[in-house]
Structures are given as C-alpha cells and as structure tokens.
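*Asks:* my questions concern the predicted model and sequence given below.
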Amino acid sequence: MKLQRSGFVAGIALTATIALTGCGSDNEAPEASGGASAAPGSCVSGSLTAQGSTAQKNAMDEWIKGYNAQCSGAQIDYQGTGSGAGIEAFIAGTADFAGSDSALKEDEQPQADAKCVGGKALNLPMVIGPIAVVYNVQGVDGLQLSSSTLAKIFSGTITKWNDAAIAAENSGAKLPDATIETVHRSDESGTTDNFTKYLSKTAEADWKFSNAKAWKAPGGTGAAKSDGVATKVKSTPNTISYVELSFAENSDLQKAKIKNGAGEFVELSGESAGKTFENATVKGTEGDLALELDYATTTPGAYPIVLVTYEIACSKGSAKAKEIQSFLKYTSSTAGQTALAELGYAPLPETLRAKVETSVASIS
C-alpha cells in the first residue's frame, strides 16, 4: 500500500534543525553514509526479544531488516502487543527491552529499575509518531475540529455529525444527521495515553477523564491495536477515532485538521508535526530522556497531537546489554532515523537524536 509521504520527506529538513529546550547537542552528528542498512559500530551476534508499542511496529520492522542486512548473526523478535503489555513484559523479565508510546509512569519506574542491576530503566525517545484524528463520513472532506469539540465527541456530549459545534468549525460542509460512533483502543496503549493527555491539557473543561493507557470515557467501540482501529474506521460509516499516521496512511483514511494554540486548523504533515517539538523539554536526568510536550503550542503551523515512541532499556545490568546497545545504536543513527521518513513517521530532531545516541553509548 502506497503511503502519502511527501510531507514527511519535506519535514526531515525542518526536524533536523529543531532545538529542543534543555536538549542541546554535545557532539557533532555523523553524516549518513550508504543506506539505512549501514549499522554503526560493531555487530553483536545473539538474540533479542522485545515487545510493546504498535505505533512503532512498522518502524521496528524496517529497523530489524536494515540491521540484519549488516549484522546477519543477530536475531531480533519484536511483537506489537501494545505499550502496556510491553512495559509489563519488561518488568516481568520476559522482554529484553520494551517499546512504549509514553515514558514510564511514577509507579512503573521503580519496578522497571529493579530489573536493571546497578542501573536504571531509561526512557529513550526513538521516533516521532504523529496521531491522526481519522473519520469516515461520506461527502465530508477536510473536517476541522478543535480540542473542545473533540473532547465533547469522545466523551459523548456531542452525538450527531450535524451538531452545531461541529458545523460552526466547518462552514459550508454538508454534515449528515447521523449518529457519531467513536472508536477507541480496547487494549492499553500509549497512543490512547497521548491522545487523552492532549485532550486533558487543551480541553480541561470538556474532558473529565484525565489521561491513561486504558480508555476511561464511557461509550464508543473498542478495537484492538492500531491496525484494528484503522480497519474499524475504514469499514464503518460515521466513525471517528485516533491512530498513528502510518496506519491512517496505509488504510487511506480521511484525516481531520486540528486547531492548535495559535487558533489555526492545521493539516497533519511531517513539517507540522515536527513544529510541535520546538517547545518540548527533557524531564529525565542521567541519560533518561523522557520528554514533556506542549500540546497547546502556539507555534504557527504546528500540528498539536503527537507522540514519541520510547525504547525502555536498562542503563546497566541487563544480560543482553551488548546486544541491546548495538541494535539501538543503529535505530538512533542518522541512517536509522532517515529510514523512517517513508513509513509515515518523522525523524527525531537532530539535537535530540544526538542525545539519544549518547545515552545508548553508555549502556553497559
């Protein structure tokens, strides 16, 4: 299935120059040489078992393919089981590292740290995964929605597509007198956590369910994993949901324009998603790179609903430390990041990529 990726290719130049607050680069980034299969550093033979975020599954498949092209003695098994399941597996010791669409929570961090003998569990941002608001409404193109209207739709306050609030944001649109069917993730998901965090930060008066990996609002229809959400929306008229852009593109779903803090209804693209990271800050310390995003960004042209996929890995003490470090050196390299542009993701801003690379290099 062909992706609409021109926006993301254009976005690479922008994201390469974004300076994140508190995330200045300490070293020069290496120039990409060859293709994405050129893994930097020495290969380490051995096997890795990992699971978690479905948002990064397409990226992980590409990374594994590229890494194995250089390191034929390595075996990496990554299963897209959902962010919650991935963190649980890491804590249980059944995953060497985990993928998560949100950083470890306060109650999860000490449990994860306990698996790292003499070290701690690091949150390593590895890819920007913009979240698209997708819908299936016949005859309605270029739907525009504010966070307040979105919150009312997903909390069940707005139930019809021709509701006055939706009509006010879509002058001239032929909105049907049809019941809205909201679709949410039925499994625990970092995508849900980030989407509901956006609602709780920008539409506090209309969203009373805070944020979490598990969906809390009443009503709606649950679908398992990102591909399940995309399939449900694609096959069911009058639905609306949230899903990572790569899945929206693969299923050729309609994507709504979202109103940002500057009052603009912005179309999702690589460039618009990258602009939201201009005001991101690093919360973590000692190699941990958990980020705080500004969902109410007033940066002109910024698309405000984004997530960062993290790899959760031990700084020290893992029995597979060398194997993990070797693979993550590749995923955080310029070559590994550049490979994401054609998959519906946006590469890490260069200053952040360099920080991740430095943190990965310290794994032992």
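*Replies:* In hand now; what should we look at?
*Asks:* please count neighbours and contacts with C-alpha atoms only from this point.
*Replies:* Noted.
*Asks:* in the chain, which strand is the longest?
*Replies:* Taking DSSP state E as the criterion, the chain has its longest strand at strand 121-136.
*Asks:* helix or strand right after it?
*Replies:* strand 144-145 (DSSP states H and E).
*Asks:* correct me, but residue 241 touches residue 191?
*Replies:* No. Using CA atoms under 8 Å, residue 241 is not in contact with residue 191; the gap is 11.2 Å.
*Asks:* pretty sure residue 288 sits against residue 124.
*Replies:* Yes. Using CA under 8 Å, residue 288 is in contact with residue 124, at 6.6 Å.
*Asks:* between these two, who's got more neighbours?
*Replies:* For residue 288 versus residue 124, the count of surrounding residues by other CA atoms under 10 Å is larger for residue 124: 29 against 21.
*Asks:* what sits against that one?
*Replies:* Applying CA atoms under 8 Å, 6 or more residues apart in numbering, we find residue 124 in contact with 288-290, 310-313, 356, 359.
*Asks:* what is the neighbour count of the closest residue in space to residue 95 that isn't next to it in sequence?
*Replies:* With sequence-adjacent residues excluded and distances taken as CA to CA, 6 or more residues apart in numbering, residue 95 is closest to residue 50, at 4.8 Å. Residue 50 has 22 neighbours, counted by other CA under 10 Å.
*Asks:* second structure for comparison follows:
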Amino acid sequence: MKFNTFGRAAAVTAIAALALTGCAANEGGATGGDDSENASDLTGTLVGSGASSQQSAQEAWTAAFQDANPDVSVEYDPAGSGAGRDTFLAGGSAFAGSDRAFNDEEVAAGGFGACTTDGIVEIPAYVSPIAVIFNLDGITSLNLDASTIASIFTGDITTWNDEAIASQNPDADLPDTAITAVHRQDDSGTTENFTEYLYAAAPDVWTEEPDGVWPLDGGEAASQTSGVLDAVTGGTGTIGYADASRAGDLGTVSVKVGDEYVPYSAEAAAAIIDASPVVEGRGEGDLALDIDRTTEEAGVYPVVLVSYLIGCEEYEDPASAELVKSYFSYIVSDEGQQVAADAAGSAPISSDLFDKATAAIELIK
C-alpha cells in the first residue's frame, strides 16, 4: 500500500482537526501558536485503556497526536484487552483498545458506560502477526504446522527433539530439552486470537473453544505481553506467543499454510484481513471481522492479531466525542498507520478498510 500524508489525511479533514495540523507540522508549521491558521483548537484529556499489544503503536500515536495538538493529553493504559473492555463498559475511559471485538452477546447486552446509546464503533486499526516465540540455544527459526503447535501448548509434545518437530526441521540440531509452554495469565485478546487459530486449524488436537482466558492447566502463566516475553527470554526451552512487534531477538516459528511454511510479516498478516468478511448483524459503525484462519492461500500468515479501537457512536460528553473522533481519524490515516508501522511493525490497513473505518468514525458524535 502506498502511503501519502496528504492522501487519506485529506479525506478525514472534516472530522479530524489533525488532518490539517499533521500536514502543517511536516512543513514546520503546526506549533499550536495563535498566529497559525492551521493551529489545533482541540483541548482536554483523552483516556483510553486496553490491549498491551498496541502499546508501542499507542505510544507513537500519542506522541504524534499531542505534538500536533499541544493542548490535548492522551492517556492510554496497556492493562490488557479484557481490562480495557471492562473499563470502557464501566465508563472509566472514552475508548478501548482490544485484541478482539465485543462478541454478539456483549453487544446485545449494551450498557457501555460513556455512551448515551448502545451503538458503538469498532475499528480494526492495528493489524499484526502473532509470533510463536521460543528460546532454544543455537536455533533461531523453526517450521511447525498447526497440529504440532497445538500439541506443544496442550502438553502432548514435551521435548524439543520430538519426532513431530524433528520431521519438519531435518536440518536443525534439536536437543532433548524439556519444553515449557508459556501462556497469558490475564484475559487477553492475543490469547483469544491465538486459540482461535488453534481451534480452527488443528481441531483434532485443540478442542477448547477460543477464549481470552487460557483454558488449560499446566504450562507457565505470565501477565500481559511483557510478562510472556520475560518468561520466554528468561527460560531455556521455553515457547510462547506474543504480538510480533515485541518478538525481538527470540526464535520464531514459520507456520505451515498449504504446502509451504510462512514466516510472520506485516504483509503476510495483512493479506488475510481483506479476505475476511465483517461479522453480520452488527451496527453500521461496528467493523468486527470474521477472520479465516484455515486459508491455504500462498503467502498468508493466519496467526494474526486484529486489534480494535472501540468507542461510542454517541457520547454523554461532547468534548470526549470530539477528541475520540479526531484521535481515531489520525490513527487510521496514512500518517497514523505509517507511524505505527515504523514503531511496531504492524501492517497498514488497506484502502478499502480505510474507507470503511472513515465512515464508522463519521458516526461519532
């Protein structure tokens, strides 16, 4: 996808003050001074909470947005997707970041705290592969199919030189080291996306329905993305799963899709999004996706995390509505998506998804 600061940003000028200030800032203009016709008049504090997977992107978005809107403070707590949804439901934040959309039952129940109606917007604004990460001396990459990954996390495969692993990696010098599988302890959208992949792609092995709470006993539990990374990094023979932007120097798995093994990449993750339909029966601004985890299309990486921005269609506080509308508009713009790609390695949304996201944001009032 081609990025153009003046492309999509121009399309959201009417709903985002940042569309002007961002372009001016690139030209050395938008300093917030009263003499600039492009100076932002946004003021106030915008509070959000949710997915720790979005942390790097949110830090970059916040810095850029506040630079262009110097009288605005954006506070994002990366407490986890479940905590973010709960905080939004309780009215403790103006928006949530979540690695899954609200499900049908939650949407039907309504009661979103800061909203005057039960109408919400859910925008898949952060798309990233989930890396299967491991720490094994001398080995930086492995090929694994879905059944093998599932068997490792169920505890059915217990050593690294197991035949199921060795047969897919004939050139690797695999030790008889015991495997320690690390999972999230907290309610996590990353876990829900990961278990959704296992449930769809390895149904004979992984029989637990997808859930944000890890469904099995055994293994090692760690809180939030940082906790999983620390546990995998600090151990030997450890394996876990995390947003790929945080994989660092850990070993990573190429996942079997069709007849090939596909390493994670932003491009491979993005390829699955445009092929996935919007969940039926939702409101006009609700862009929850039904992701096809069993695709055999070449070059597609199916262990993908789609993280949402969630807000109200109608806010009790008009000032909150204005801030959320402007912030969301910046995030989905070319500039916002490029900032996230640079900071977190995420996959920029497509032009088609941008058009849908812009229409959803226009509903906010």
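*Replies:* Arrived safely. On a predicted model such as this, the values are computed, not experimentally measured, just so you know.
*Asks:* where do the strands sit along the stretch 101-250 of the first structure?
*Replies:* 121-136, 144-145, 181-185, 221-223, 239-244 (DSSP state E, counting those that start in this stretch).
*Asks:* make a markdown table from the ones you listed and add distance to residue 272 of the first structure to it.
*Replies:* Listed next are these as a markdown table, based on distance: least, CA to CA, whole Å:
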| stretch | distance to residue 272 of the first structure |
| --- | --- |
| strand 121-136 | 9 |
| strand 144-145 | 15 |
| strand 181-185 | 24 |
| strand 221-223 | 28 |
| strand 239-244 | 15 |
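*Asks:* buried deepest among those, which one?
*Replies:* Burial of the strands of the stretch 101-250 of the first structure is given as mean neighbour count (mean count of other CA atoms under 10 Å); strand 121-136 ranks first at a mean of 27.
*Asks:* that one vs the second structure, average distance?
*Replies:* Comparison of strand 121-136 of the first structure with the second structure after fitting gives an average deviation of 1.0 Å (mean CA distance after the TM-score superposition for the first structure).
*Asks:* report the angle between that strand and strand 181-185.
*Replies:* Between strand 121-136 of the first structure and strand 181-185, the angle formed by their directions is 160 degrees, by axes from the mean of the first three to the mean of the last three CA atoms, to 10 degrees.
*Asks:* returning to what we had before: ok, the contacts of residue 124 of the first structure in the second structure: which stay?
*Replies:* Of the contacts of residue 124 of the first structure, the ones still in contact in the second structure (both residues aligned by TM-score structural alignment, their matches' CA atoms under 8 Å) are 288-290, 310-312, 356, 359.
*Asks:* pick the one among those residues closest to residue 116 of the first structure.
*Replies:* residue 312 (11.1 Å; CA to CA).
*Asks:* in the second structure, what stretch matches the helix or strand containing the closest one?
*Replies:* Element membership for residue 312 of the first structure, per DSSP H and E: strand 306-314. Per TM-score structural alignment, the counterpart of strand 306-314 of the first structure in the second structure is residues 304-312.
*Asks:* hang on, the earlier thing: shared neighbours, residue 288 and residue 124 of the first structure?
*Replies:* residue 359.
*Asks:* ok, the most centrally placed residue in the second structure - contacts?
*Replies:* The geometric centre of the second structure, computed from its C-alpha atoms, lies nearest to residue 307 (CA atoms, centre = their mean), at 3.1 Å. Residue 307 of the second structure sits next to 51, 53-54, 97-101, 124-127 when contact means CA under 8 Å, 6+ apart.
*Asks:* now with 10 Å?
*Replies:* 50-51, 53-54, 81, 97-101, 122-128, 189-190, 193, 288 (CA atoms under 10 Å, 6 or more residues apart in numbering).
*Asks:* do residue 324 of the second structure as well
*Replies:* Residue 324 of the second structure touches 16, 46-48, 74, 94-95, 309-312, 315, 318, 330, 361, 364-365, counting by CA under 10 Å, 6+ apart.
*Asks:* residue 256 of the second structure now?
*Replies:* So, once contact is read as CA under 10 Å, 6+ apart, residue 256 of the second structure ends up touching 143-147, 168, 262-263, 296, 300-302.
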